[in-house]
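S.K.: Quick check, what structure comes out for this input:
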Amino acid sequence: MTKFGDIIGIDKPVLIDFYADWSDSEPSLQTLRDVAAALGDKAKVIKIDIRKNQILAEALRVKGNPTFIIYKNGEMKWRQTGEQDANTLIGLVKQFF
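M.R.: The predicted structure is shown next:
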């Protein structure tokens, strides 16, 4: 299993969607697919289920659903709780290329 530090420690932006599986909706999943397709290999897009990763969610103080966080080189660059559209997320991630 990959460690969280290895995931966020890369030199390109990593967008993480912390979500709960009981509220995972198809529109949210499609939004992340659109973001990943638009960014290609310039960034990583990852979903993490907060119910299956409670220790990590608590350590990062993830309280809302969804919570989006952008990391680069292991450092948190941006964080927002609440739904976001694909264009907003793409623009945010591009700031950290």
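S.K.: from here on, contacts and neighbour counts on C-alpha atoms
M.R.: OK.
S.K.: all helices for the chain, in order.
M.R.: With DSSP state H as the criterion, the chain has helices at 4-8, 26-39, 54-59, 86-94.
S.K.: list the buried ones in the last one?
M.R.: Taking 16 or more other C-alpha atoms under 10 Å as the neighbour-count basis, helix 86-94 is seen to contain the buried residues 86, 89, 90, 92, 93.
S.K.: Which one of those residues is nearest to residue 75?
M.R.: Comparing these against residue 75 with C-alpha to C-alpha places residue 93 closest, at 13.6 Å.
S.K.: one more, for comparison:
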Amino acid sequence: MASFQEIIQSDKPVLVDFYADWCGPCKMMKPILEEVKGEMKDELTILKVDVDRNPDAAQSLGIQSIPTLILFKNGKVLWRQAGVVPAKQLQQIVKEHV
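M.R.: Predicted structure coming up:
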């Protein structure tokens, strides 16, 4: 299995959702991310990172609140936002950076 660092180095955009199982707003992101994946298919990789199981990844990126979404391409952060983001807005953000 590829490491977090290997995945975000992709030349295809990678949307990372930092979440926790106990987080209410994080649960709201699941159907939103499924909708985005359904619309964007292979244009985008979506990766969910549980901050409780992967504290190093969360700490290295300074994740202070969840959910936090970060869009990477070639290892660079293109966009970042904490909180729930509507599907249409997420798709628009990704399309701006593809």
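S.K.: Take the buried residues of helix 86-94 of the first structure and lay them out in a markdown table including distance to residue 23 of the first structure.
M.R.: As requested, the buried residues of helix 86-94 of the first structure are exported to a markdown table (distance: C-alpha to C-alpha, whole Å):
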| residue | distance to residue 23 of the first structure |
| --- | --- |
| 86 | 18 |
| 89 | 20 |
| 90 | 23 |
| 92 | 24 |
| 93 | 24 |
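S.K.: so what's the residue positioned nearest the centre of the first structure closest to, chain neighbours aside?
M.R.: Nearest to the mean C-alpha position of the first structure, by C-alpha atoms, centre = their mean, lies residue 16 at 1.2 Å. With C-alpha to C-alpha, 6 or more residues apart in numbering as the criterion, residue 16 of the first structure has its nearest non-adjacent residue at 4.8 Å, and that residue is residue 46.
S.K.: Of all the helices of the first structure, which one comes closest to residue 73 of the first structure?
M.R.: Per C-alpha to C-alpha, nearest to residue 73 of the first structure of the helices of the first structure: helix 4-8, 6.5 Å.
S.K.: average gap between that closest one and the second structure?
M.R.: When the second structure is superposed, helix 4-8 of the first structure averages 0.9 Å from its matched positions, counting by mean C-alpha distance after the TM-score superposition for the first structure.
S.K.: how far does that helix sit from the chain's center?
M.R.: Between the centre of helix 4-8 of the first structure and the centre of its chain there are 12 Å (C-alpha atoms, centre = their mean, to the nearest Å).
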